[in-house]
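Student: Kindly return the folded structure for what I paste below:
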Amino acid sequence: MRLTFFLLLCVPLTSAAAGLHLKVSSRSVSEPIAIKELAGDWRGTQHPGDIAWTRNRIELGVDINGWGIAYTQRYDYVLRFNSETADIYYRDKNDLPAPQGDVPVRLHAWHLRAQGVKFQRSFKWRNGVYVTPSVSLLKGWQFQDGEMQGLLRSDSGTFNGQADLDYRYSQDLLLDHQFRTPSGKGLAVDLTLGWRGESRQAWLQFQDIYGALWWRHAPHTHGRLNTMGRGDESVQLDPAFSGRRELKPYRQRLPVYTVGRYVQQQDDWDLQLDAEYFMDRLWLRPGIRWRALLGNPYLGYEVRDGQWALGLGDDRKRWHLQLASDTWRLERARALTLEFGYMVRW
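Tutor: Predicted coordinates:
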């Protein structure tokens, strides 16, 4: 990304409306088990649920008179599954007896790691309405996009079954397919719609309202997995594969992520409502910010996951910090949010 930093350095900073900003954000949700255990040994307490996802962003850029350019990097993962799949995996990791009878399994995995240049332009009107579109030109080096669906059966301590597989990837996590690692190029479009009044403000942001990466030689495995059992009562997922492997172009679509905020200002405090929509789920978080206190402390409560949020920031909005979790013991958290931002203006 040498070109990105060259562009940042070449932008003139003599305007009074210029500024340099740094933004870091991380949002993770895991319904069936703690986030720490999701990519680990699944040794914690199991809960109902059929999704797990994480969205992580780093952005460093320059803003001048409504224009913006920034270096951006993202790391995203989305897992969708049925409750039976989560239960089988949990039993496998904890050496528990297999469930009895027919068990339907379904898993969809989507992942992207990419970096690039983000271009942004803000349009403002006298009535307080503003619109901010942005385009990120991305280069990806890691991705997963695949689905597995089938039926497993436990009978007399033996665990067998079949599943159809349609899987594209930069690293084969199932069958250890060896190949030259592909790279992808694409773009992501964001759109922010907002309004500011004397005592109220609201905005709605559509992230990746359109987005795709094109992988030139993407590995593609499609066929059928035959899961063999062993002669004890524990689960073992040890598949044999029959199908095809090939390299072919692939367009990876980006899922739309929507966030919004409404703020009602009072004398010394603000009433705030944050909303988030992703994966067919809606998260709402009412909160209060005390502007009369040092650090403008914020306290909010997210209803769906029971997540408490704490935040701090300065009066001039040069920096802000927010941490949210559904438990004070972060290693057990199933919903975790971290945000940090810093801006220097000239």
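Student: okay, CA-based contacts and neighbour counts for the rest of this
Tutor: Fine.
Student: Remind me what the top helix by length along the chain packs against, helices and strands.
Tutor: When the chain is parsed with DSSP state H, its longest helix is helix 83-93. Contacts defined by 3 or more CA pairs under 8 Å, 6 or more residues apart in numbering; DSSP states H and E place helix 83-93 against strand 101-121.
Student: what's the angle between the longest helix of the chain and strand 101-121?
Tutor: Going by axes from the mean of the first three to the mean of the last three CA atoms, to 10 degrees, helix 83-93 is angled at 100 degrees with respect to strand 101-121.
Student: Report the buried residues of helix 83-93.
Tutor: By neighbour count on 16 or more other CA atoms under 10 Å, the buried set for helix 83-93 is 83, 85-92.
Student: Could you export those residues as JSON lines, including distance to residue 272?
Tutor: Output for the buried residues of helix 83-93, formatted as JSON lines (distance: CA to CA, whole Å):
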{"residue": "83", "distance to residue 272": "35"}
{"residue": "85", "distance to residue 272": "38"}
{"residue": "86", "distance to residue 272": "36"}
{"residue": "87", "distance to residue 272": "38"}
{"residue": "88", "distance to residue 272": "41"}
{"residue": "89", "distance to residue 272": "40"}
{"residue": "90", "distance to residue 272": "39"}
{"residue": "91", "distance to residue 272": "42"}
{"residue": "92", "distance to residue 272": "44"}
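Student: show me where the protein has helices.
Tutor: 2-10, 35-38, 83-93.
Student: With distance to residue 51 added, can I get the ones you listed in a markdown table?
Tutor: Below are those laid out as a markdown table (distance: least, CA to CA, whole Å):
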| stretch | distance to residue 51 |
| --- | --- |
| helix 2-10 | 35 |
| helix 35-38 | 11 |
| helix 83-93 | 9 |
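Student: Could you work out which of those reaches nearest to residue 278?
Tutor: Each of the helices of the chain has some distance to residue 278 by CA to CA; the shortest is helix 35-38, at 17.7 Å.
Student: please give me the structure for this one as well, since I'd like to look at both together:
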Amino acid sequence: MEYRADASLYSEPIAIDAFLDDWQDPDFKSGKYAFAHGLMQLSVQQDQWNLGWLWRYDYILKFSPDMAKLYYQIENDLPLDAESMYELTLHAQHLERIGARIAYDWVPQSNWIFTAGVSALYGRHFVDGQFNAFGETNLMPRLADRVQWLNGQLNYYYDQPALKEDELGLGDFRAKEGYGYALDLTLQGEWLEKWYLKFQLEDIFSYMYWDEAPYSQYQATFDQNSRPRINLTGTVATDKSYKQKIPYKISTELLYNIHSEIQLGVSSFSNPFTSLWQMHFLWQPDSLQLGLHFEPQTKSLGVSFRHENIGMKYLTDNLNTNQAHRMEAYLFAQYQW
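Tutor: From the prediction side, this is the model:
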């Protein structure tokens, strides 16, 4: 029996704590990505079969630097850049689900294992949509007057409305139920006695199907020289079913034994919007393995340990969690009988 918990978070423009709250962060940086991935899994291995229960969470965002800057300026009551063009884009996916997983291990040859798994999922929450806009500012001091013109559109599906569509009096804008499936593949093994390779694909060709999923589509224009200045049109309705693609995760790991007790390695992690990689130093004098980890792109450092049936890892770019832009942690424990 094995219990596993993983969490991986990254926010490029501001600290994770501020990103998930009110964007109150004095250290704003230009950025285009943010994500949060979470997993909890309890499983039982019997010969080559693995059965388990899981919880998964994905929240991934891709936005233009202007979008991050504009939102930060508004949330912190800062003036918009004068006489500037703003290119605003945002693509968001938010998905939470639980389910059951079954997997099977093949041993194509000694020292190599190929695992294929499939999960049946029940959706608990989702948002999937895009926002696009272009605008220009002038020299006026007030926020309402500084926007010279703006053209934008928003399209998004959801299980519960984020823009108070339920207050329009047009019906119940909540998805009924969501069901889906997910596929995962893993290949791992040793090569030439000194190399260890692991390649993992999670949530590939995987989908959720939401029954009677609401969606909102808005088009808005604003022009200081027009009357009326604002023109807003839109549609709020429900579909019979919305097919949502689950964001994939790709992980790789390559280790080299330079000594009977020491390993050096690299690994990578990718989702649909971004990729990160790490360097590893592992020392295992006996049954205890200790590790040091470094992620160059985010300047994050991490430590890990593993001892027989328990292990954990923690990586961050700042020990003050309120200021960290990057955090990664995992914990596993297993019991054999």
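Student: TM-score of the superposed pair?
Tutor: Once superposed, chain against chain, the TM-score is 0.89 (TM-score structural alignment, normalised by the length of structure 2); 316 aligned residues with a CA RMSD of 1.9 Å.
Student: coming back round to it: so for residue 277 of structure 1, which of the helices of structure 1 sits nearest?
Tutor: Set against residue 277 of structure 1 and scored by CA to CA, the helices of structure 1 come closest in helix 35-38, at 19.7 Å.
Student: so where is that closest one in structure 2?
Tutor: Mapped onto structure 2 using TM-score structural alignment, helix 35-38 of structure 1 covers residues 16-19.
Student: what's the answer for stretch 77-94 of structure 1, then?
Tutor: Mapped onto structure 2 using TM-score structural alignment, stretch 77-94 of structure 1 spans residues 59-76.
Student: what comes into contact with the matching stretch?
Tutor: Contacts to stretch 59-76 of structure 2, defined as CA atoms under 8 Å, 6 or more residues apart in numbering, come from residues 13, 22-24, 28, 30-37, 79-80, 86-95, 273.
Student: can you check stretch 144-153 of structure 1 too?
Tutor: 100-112, 159-171, 227, 252.
Student: Please repeat the previous calculation with a cut-off of 7 Å.
Tutor: By CA atoms under 7 Å, 6 or more residues apart in numbering, the residues outside stretch 144-153 of structure 1 that reach it are 101-112, 159-170.
Student: Check stretch 319-330 of structure 1 too.
Tutor: With contact meaning CA under 7 Å, 6+ apart, stretch 319-330 of structure 1 is reached by 305-314, 333-343.
Student: Can you give me the stretch of structure 2 that it aligns onto?
Tutor: Taken onto structure 2 by TM-score structural alignment, stretch 319-330 of structure 1 occupies residues 310-321 there.
Student: Figure out how far that stretch is from the centre of its chain.
Tutor: 18 Å (CA atoms, centre = their mean, to the nearest Å).
Student: ok, now stretch 89-97 of structure 1?
Tutor: Between the centre of stretch 89-97 of structure 1 and the centre of its chain there are 27 Å (CA atoms, centre = their mean).
Student: again with stretch 108-123 of structure 1
Tutor: Its chain's C-alpha centre and that of stretch 108-123 of structure 1 lie 11 Å apart, by CA atoms, centre = their mean.
Student: Where does that stretch end up in structure 2?
Tutor: Going by TM-score structural alignment, stretch 108-123 of structure 1 sits over residues 91-106 in structure 2.
Student: could you pull out the strands for the stretch 201-346 of structure 1?
Tutor: 238-253, 257-265, 269-278, 281-290, 298-302, 307-313, 319-325, 335-345 (DSSP state E, counting those that start in this stretch).
Student: What does residue 187 of structure 1 correspond to in structure 2?
Tutor: That one, residue 187 of structure 1, aligns with residue 181 by TM-score structural alignment.
Student: which residue packs closest to the residue nearest the centre of structure 1, ignoring adjacent ones?
Tutor: The residue lying closest to the centre of structure 1 (CA atoms, centre = their mean) is residue 55, at 2.2 Å. In this structure, residue 55 of structure 1 finds its nearest non-sequential neighbour in residue 76, 4.6 Å apart by CA to CA, 6 or more residues apart in numbering.
Student: That neighbour and residue 52 of structure 1, how far apart?
Tutor: 11 Å (CA to CA, to the nearest Å).
Student: Neighbour count for these two, which is higher?
Tutor: For residue 76 of structure 1 versus residue 52, the count of surrounding residues by other CA atoms under 10 Å is larger for residue 52: 23 against 19.
Student: picking that back up, save the strands of the stretch 201-346 of structure 1 as TSV, and put in mean neighbour count too.
Tutor: Shown next, in TSV, are the strands of the stretch 201-346 of structure 1 (neighbours: other CA atoms under 10 Å):
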stretch	mean neighbour count
strand 238-253	15
strand 257-265	18
strand 269-278	17
strand 281-290	17
strand 298-302	20
strand 307-313	20
strand 319-325	19
strand 335-345	19
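Student: Among the helices of structure 1, which comes closest to residue 242 of structure 1?
Tutor: Ranking the helices of structure 1 by proximity to residue 242 of structure 1 (CA to CA) places helix 83-93 first, at 21.5 Å.
Student: After superposing, tell me the mean distance of the closest one to structure 2.
Tutor: Averaged over the aligned pairs, helix 83-93 of structure 1 sits 0.5 Å from structure 2 after superposition, using mean CA distance after the TM-score superposition for structure 1.
Student: Check the offset of that helix from the chain's centre.
Tutor: Here helix 83-93 of structure 1 is found 23 Å from its chain centre; the criterion is CA atoms, centre = their mean.
Student: show me the contacts for the match of residue 187 of structure 1.
Tutor: Residues in contact with residue 181 of structure 2 (CA under 7 Å, 6+ apart) are 119-121, 206-208.
Student: Apply 6 Å and report the result again.
Tutor: By CA atoms under 6 Å, 6 or more residues apart in numbering, the contact set of residue 181 of structure 2 is 119-121, 206-207.
Student: Most neighbours of all the residues you listed, which one?
Tutor: residue 121 (24 neighbours).
Student: out of everything not next to it in sequence, what's closest to the residue opposite it in structure 1 once aligned?
Tutor: Taking TM-score structural alignment, the alignment pairs residue 121 of structure 2 with residue 138 from structure 1. Among residues not flanking residue 138 of structure 1 along the chain, residue 116 sits closest, at 4.3 Å (CA to CA, 6+ apart).
Student: Please tell me how far that neighbour sits from residue 209 of structure 1.
Tutor: 17 Å.
Student: Same drill for the two, tell me which one is more crowded.
Tutor: Comparing residue 116 of structure 1 with residue 209 by neighbour count (other CA under 10 Å), the higher total belongs to residue 116, at 21 against 15.
Student: Next up, the contacts around the more buried one.
Tutor: 71-72, 137-139.
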